[in-house]
Structures are given as structure tokens and as C-alpha cells.
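Student: Sequence first, then the predicted structure, then my questions.
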Amino acid sequence: DEMMMMVYALRWTEFLRPSDASISYDDIPWIPVLAETRLGMDDGVEKFDILGISDHATHEEKKQAVRAASLRWHPDKFTQAFGRRLLEKDRGRVMESVKLMSQRINQLKDRLRAR
């Protein structure tokens, strides 16, 4: 849904503003479709619309979207950027969700390589 992805993009813009405030699980702008367990999959195959692009987008558009999402949701990069601000009570849940997102994005990366 295009509106959902626009809201997601705006939430990330806000989330990336410099701050020293603590971050809870609910503060993180999760990819909307990924946040709803397993919805973005069709017969076990990850769909590119989870990144806000069509499965019919060009190979280059898909590649750019996957690269941006991979960098954003890579567990080490996420920890480096936000780890010190994560609320301790939410840290495990946040990192488990980041790992899940990264794995699902990697499925899309694998689909691109297979073409």
C-alpha cells in the first residue's frame, strides 16, 4: 500500500533526527508489511512490495531498494547506529525483529542474484 510506505518513510526521517532519547520497540519504524507477521510472502516467496516497490519494477530499482533496506536493517549496522539508545527491557525483542527483517530482505537479495 503506497500510503503505508509514505508514512513509513516519514517515520524514518523523524527517527533518524539526532537525539539522545532512549528508543523503545514501539519507537522503531518497522517496515509495515514485515511488521505484520509473514504478510509479504506469497507461497513462501518474499515479495518486493515489502520494500515499497512493485515486483514488476526494473532490476536496478529492486537492487537499489534491497541495498538501502539491507544497510538499514543489518543487525550490526543497526546496533552501531542505535544500540546505545535501546531500552534494555526492549533490546532482545528489537534485535530479534531486526534480525528477522534482515533475513527477509536477504531473501529478496537472493532472488535478485538468481535472475
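Tutor: The structure has been received and is ready for your questions.

Student: CA atoms for contacts and neighbours, from now on please.
Tutor: OK.

Student: Helices along the protein, start to end?
Tutor: Here the chain has its helices, by DSSP state H, at 2-15, 32-35, 59-73, 75-82, 88-114.

Student: Let me know which of those is the nearest to S24.
Tutor: With CA to CA as the criterion, S24 lies closest to helix 88-114 of the helices of the chain, at 6.1 Å.

Student: Could I get the buried residue list for that closest one?
Tutor: For helix 88-114, the neighbour count (16 or more other CA atoms under 10 Å) marks 91, 94-95, 97-109 as buried.

Student: before we move on, the earlier item: could the helices of the chain go into CSV alongside distance to D49?
Tutor: Formatted as CSV, these follow (distance: least, CA to CA, whole Å):
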stretch, distance to D49
helix 2-15, 9
helix 32-35, 8
helix 59-73, 10
helix 75-82, 22
helix 88-114, 10
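
Student: And the ones you listed: which comes nearest K47?
Tutor: Judging those by CA to CA, what sits closest to K47 is helix 88-114, at 7.3 Å.

Student: thinking again about what came up before, right, so of the helices of the chain, which gets closest to V45?
Tutor: Among the helices of the chain, if distance is taken as CA to CA, the winner is helix 88-114, at 8.1 Å.

Student: what angle do that closest one and helix 75-82 make?
Tutor: Here helix 88-114 runs at an angle of 130 degrees relative to helix 75-82 (axes from the mean of the first three to the mean of the last three CA atoms, to 10 degrees).

Student: ok now helix 88-114, how far from the chain's centre?
Tutor: On the basis of CA atoms, centre = their mean, to the nearest Å, helix 88-114 sits 7 Å off its chain's mean C-alpha point.

Student: alright, now check it against this:
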Amino acid sequence: MANTRSRTPIPPHHRPDCGFSPESEGADHRKTHRRPWKHMADTYVWVEHHCAPDPRRRKTEKWVQEQQVFHPPPYGWMQEEEAAKRSIARESERARMIQEELRRIEERIRHRRETERRRVAAERARFLGEVQQKEKTEMVFREAWRRYEKGWQEILANTTGEITFSTIPWPLATRPTTCEDIDLKDIREFLMSPYASETQVTAKERIRKAQLRWHPDRFRRVLERVVVDKKQVEEAAGIVARSLNEMMAA
């Protein structure tokens, strides 16, 4: 039986009369001198897709494979490809490191901003607290001084009324309840306060006027009107007189 083979035209470069000429040899040679098996590879593909099975096809396949082994792609091309891959990998790693450094810088900036914000908030709160405390202290001392002056005016104006420990205007910012609540430190803080008096400007004037009020000879007239806790009032008055003498000496 005659062999029924496909009549598909043979590729031009594989035909015996493919039109080879010395003039075209240079251009073709320049294109294929690095891959001399290129035309045969194309022929093999053409045979694979257009020809019926043929024992001779195995010879063509074998020849193409041998050409690929004997004439592999240039080694320099493989080196260039590997170098390009390594370059891409290095650039990727460099970009990653840059992004990581930028992230750390942004984190440090955020941390410094947050720290500064907290510091400013704490400083503001401290300042406001000091202002409020100052205003409160000023109010306390102004009220204590007003009560102190008014109390002495009432005692000197009313020479017959009874006096107790709690009604005596002690030179303190807060009212004492016993002798133990009166000491030199509290007396000095009261008399030296800038909010204590509007008429007695200097500290010496304040101490001198207080000495006249709390001198034992002058305070005896007040002590005579004390009915309850007289001994305690006398002891507390002695503490005040001695404290004023120490302050004047200083």
C-alpha cells in the first residue's frame, strides 16, 4: 500500500532549491552563526505539526537534539541573565531596606511628637495647677488676714465680752484647735505672706505690730476675759510672743 503522507508544502528553508545564494549567505550567517541548529529546529516543529508519522522523523529529532547539545546557547548570555536576576534581587532588597528605614524614621518622628505633646500637656496641667493653687492660697491668706484684723478690732472694741480659745484671732492661716497647732513656721508663713496686709508693706512692720498685740503685758487684759481653757490660751499666747521675738531677731 502506498504511503499516505501529508502533502503540506515543505518549509522554504528546508527545500533543496531554497534559493541559496552567496549574496544572502552573509546576512543569514550573521543571524544564525550563534545558533546553527535554528533552521533545523524550525523544520522539526514543522514536521511535528504537518507531517504524518514517519520513521525518518526520528532521525530529524535526533539530529536537532544533537545540535542543541553540540551548539548550546552562548555561555555569556546565561551569565548576563543570571547577573540581571541578581541585580533585580539586589534592587528589591535595597528598596525593602529603604522602606524599612523610612518606616523606622516615621516611627521615631511619631514617637517624638507624641512625647512632646504629652510633655506640653503635662507642663500646661502643672502650670494651671500652680495658678489654681496660687489663687487658692491667695484667697485663703487674704481671708485669714481679714479675719485676723477684724477679730482684733472686735476684741478691742468690746472690753467686757467673754473670750474663748476659738474666738481669739491667732496669727495663722487656719484656725487652731489646741496649742499644738501653733508653731513658728505657721506664724512666719502667715505674717510674711504677700497677701497678708495691704497697709503693712514691710515684714518688719507686720512683726512689730504683732509684737505689740501679743506682748504678755498687753495680752494680760485679753487673758482676764477668758473663762474656758484659760491655761491653754495663756500657753498658746506665750508661743506666739516667743515666735515673734525670734522673727524680729532674725
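Tutor: Good, I have the coordinates. On a predicted model such as this, the values are computed, not experimentally measured, just so you know.

Student: who are the neighbours in contact with G52 of the first structure?
Tutor: 1-2, 5 (CA atoms under 8 Å, 6 or more residues apart in numbering).

Student: at 6 Å instead, please
Tutor: Applying CA atoms under 6 Å, 6 or more residues apart in numbering, we find G52 of the first structure in contact with M5.

Student: Would you mind measuring from it to R91 of the first structure?
Tutor: 27 Å (CA to CA, to the nearest Å).

Student: Map K99 of the first structure onto the second structure.
Tutor: Mapped onto the second structure by TM-score structural alignment, K99 of the first structure lines up with G238.

Student: How many neighbouring residues does the spatially closest residue to that match that is not a sequence neighbour have?
Tutor: Ranked by CA to CA, 6 or more residues apart in numbering and with sequence neighbours excluded, the top spatial neighbour of G238 of the second structure is P216, at 7.4 Å. Per other CA atoms under 10 Å, the neighbour tally for P216 of the second structure reads 16.

Student: what's the counterpart of P216 of the second structure in the first structure?
Tutor: Aligned partner of P216 of the second structure by TM-score structural alignment: P75.

Student: Any idea which residue is closest to the centre of the first structure?
Tutor: What sits nearest the mean C-alpha location of the first structure, by CA atoms, centre = their mean, is I31, with 4.8 Å.

Student: Which residue in the second structure aligns with that one?
Tutor: Match for I31 of the first structure (TM-score structural alignment): P171.

Student: Who are the contact partners of that match?
Tutor: Contacts of P171 of the second structure (CA under 6 Å, 6+ apart): I187.

Student: Now with 10 Å, please.
Tutor: Taking CA atoms under 10 Å, 6 or more residues apart in numbering as the criterion, P171 of the second structure is in contact with 144-145, 147-149, 182, 186-191, 210, 214, 240.

Student: ok, these vs E61 of the second structure, which is closest?
Tutor: Nearest member of the contacts of P171 of the second structure to E61 of the second structure, counting by CA to CA, is E189, at 113.4 Å.

Student: Would you confirm that that closest one contacts A173?
Tutor: Yes: between E189 of the second structure and A173 there is a contact under CA atoms under 10 Å: 8.2 Å.

Student: Give me the more crowded residue out of the two.
Tutor: A direct count of neighbours by other CA under 10 Å for E189 of the second structure and A173 places A173 higher, at 22 against 15.

Student: From F70 of the second structure, how far off is that one?
Tutor: 111 Å.

Student: H50 of the second structure too?
Tutor: H50 of the second structure is 27 Å from F70 of the second structure, by CA to CA.

Student: Of those two, which one has the most company?
Tutor: H50 (15 against 10).

Student: what's the counterpart of the more buried one in the first structure?
Tutor: Residue correspondence to the first structure (TM-score structural alignment): H50 of the second structure is left unmatched.

Student: quick one: H50 of the second structure from V131 of the second structure, how far?
Tutor: For H50 of the second structure, the distance to V131 of the second structure - CA to CA - is 100 Å.

Student: ditto for E82 of the second structure
Tutor: With CA to CA as the criterion, E82 of the second structure and V131 of the second structure are 73 Å apart.

Student: The one in the second structure that sits across from F15 of the first structure in the alignment: what's it in contact with?
Tutor: Residue pairing (TM-score structural alignment): F15 of the first structure is matched to I155 of the second structure. Contact analysis of I155 of the second structure by CA under 10 Å, 6+ apart lists 161-163, 167-169, 222, 225.

Student: Now do the closest residue to D186 of the second structure other than its chain neighbours: how many residues are near it, please.
Tutor: Once flanking residues are discounted, D186 of the second structure sits nearest to L172: 6.2 Å by CA to CA, 6+ apart. Neighbour count for L172 of the second structure, taken as other CA under 10 Å: 21.

Student: from memory L172 of the second structure sits against A144, does it?
Tutor: Yes: assessed by CA under 10 Å, L172 of the second structure is found in contact with A144 at 7.3 Å.
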